[in-house]
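In: Next comes the sequence, and after it the predicted model I'd like to discuss.
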Amino acid sequence: MGRTFGECLKLAWDWAKDAIKCREEREAKIKAMVANQKPVEHTSQIEGRLTWSDCYNANSKGYMGSQYCGD
């Protein structure tokens, strides 16, 4: 047998309440993770000093003279 309208309405309200509860818990977890997150320090100074020859060598010629330094 099926459910009555009242039973369906009660289940719909329960699902809506559970969805709100789960969303609030998820938002609280995200806020806690963001609050505990440490700032990222970039210590690499190499990027500013790279030259063309650091990436490409004489044998890196590809189709129609394109340059390829790998993945």
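Out: Received it, and whenever you're ready, just let me know what you need.

In: Please count neighbours and contacts with C-alpha atoms only from this point.
Out: OK.

In: Going toward the C-terminus from the helix or strand encompassing residue 34, what's the next helix or strand?
Out: Take DSSP states H and E as the rule and residue 34 turns out to sit in helix 5-36. Next along the chain after helix 5-36, taking DSSP H and E as the criterion, comes helix 52-55.

In: for comparison:
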Amino acid sequence: MNEEAKALSDGLARTHEITDYDFWRALKSIEDELYWLERNRRPIPIDLIYVRAIVRTARQKRLFIAYDPAPFDPF
């Protein structure tokens, strides 16, 4: 992924205007569109592949930011 795409996915991961559900829904819509194109033997736009990579990376970063390996205080 190039630097511009990394910066865009970082920005999307850190924004509070987009919920986790919005990320999931966007990724699901992109996957559905790609599936439809493949099943109908249509050409797949490279921009759609880039958007999927950006949204997927942003969602993974968002999930990692929220991940707490020790959610409970051991003492």
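Out: Nice, thanks for sending it over. Since the structure is predicted, the reported quantities are computational estimates derived from the model, not experimental observations.

In: TM-score them against each other, please.
Out: With the length set by TM-score structural alignment, normalised by the length of structure 1, the two chains reach a TM-score of 0.36; 33 aligned residues with a C-alpha RMSD of 2.7 Å.

In: what packs against the helix holding residue 34 of structure 1?
Out: Packing partners of helix 5-36 of structure 1 (3 or more C-alpha pairs under 8 Å, 6 or more residues apart in numbering; DSSP states H and E): none among the helices and strands.

In: Give the buried residues for that helix.
Out: Residues of helix 5-36 of structure 1 classed as buried by neighbour count (16 or more other C-alpha atoms under 10 Å): none.

In: what sits against residue 13 of structure 2?
Out: 58-59, 61-62 (C-alpha atoms under 8 Å, 6 or more residues apart in numbering).

In: Can you tell me the element it falls in?
Out: Assigned by DSSP H and E, residue 13 of structure 2 falls in helix 3-14.

In: I'd like the distance from that helix to the chain centre, please.
Out: Helix 3-14 of structure 2 sits 10 Å away from the centroid of its parent chain (C-alpha atoms, centre = their mean, to the nearest Å).

In: After that helix, heading C-terminal, what element do we hit next?
Out: helix 20-39.

In: got the buried residues for that following helix?
Out: Residues of helix 20-39 of structure 2 classed as buried: 23, 26-27, 30, 34 (neighbour count, 16+ other C-alpha under 10 Å).

In: returning to what we had before: okay if I get the contacts of residue 13 of structure 2 as JSON lines plus distance to residue 49 of structure 2?
Out: Below are those laid out as JSON lines (distance: C-alpha to C-alpha, whole Å):
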{"residue": "58", "distance to residue 49 of structure 2": "14"}
{"residue": "59", "distance to residue 49 of structure 2": "15"}
{"residue": "61", "distance to residue 49 of structure 2": "18"}
{"residue": "62", "distance to residue 49 of structure 2": "20"}
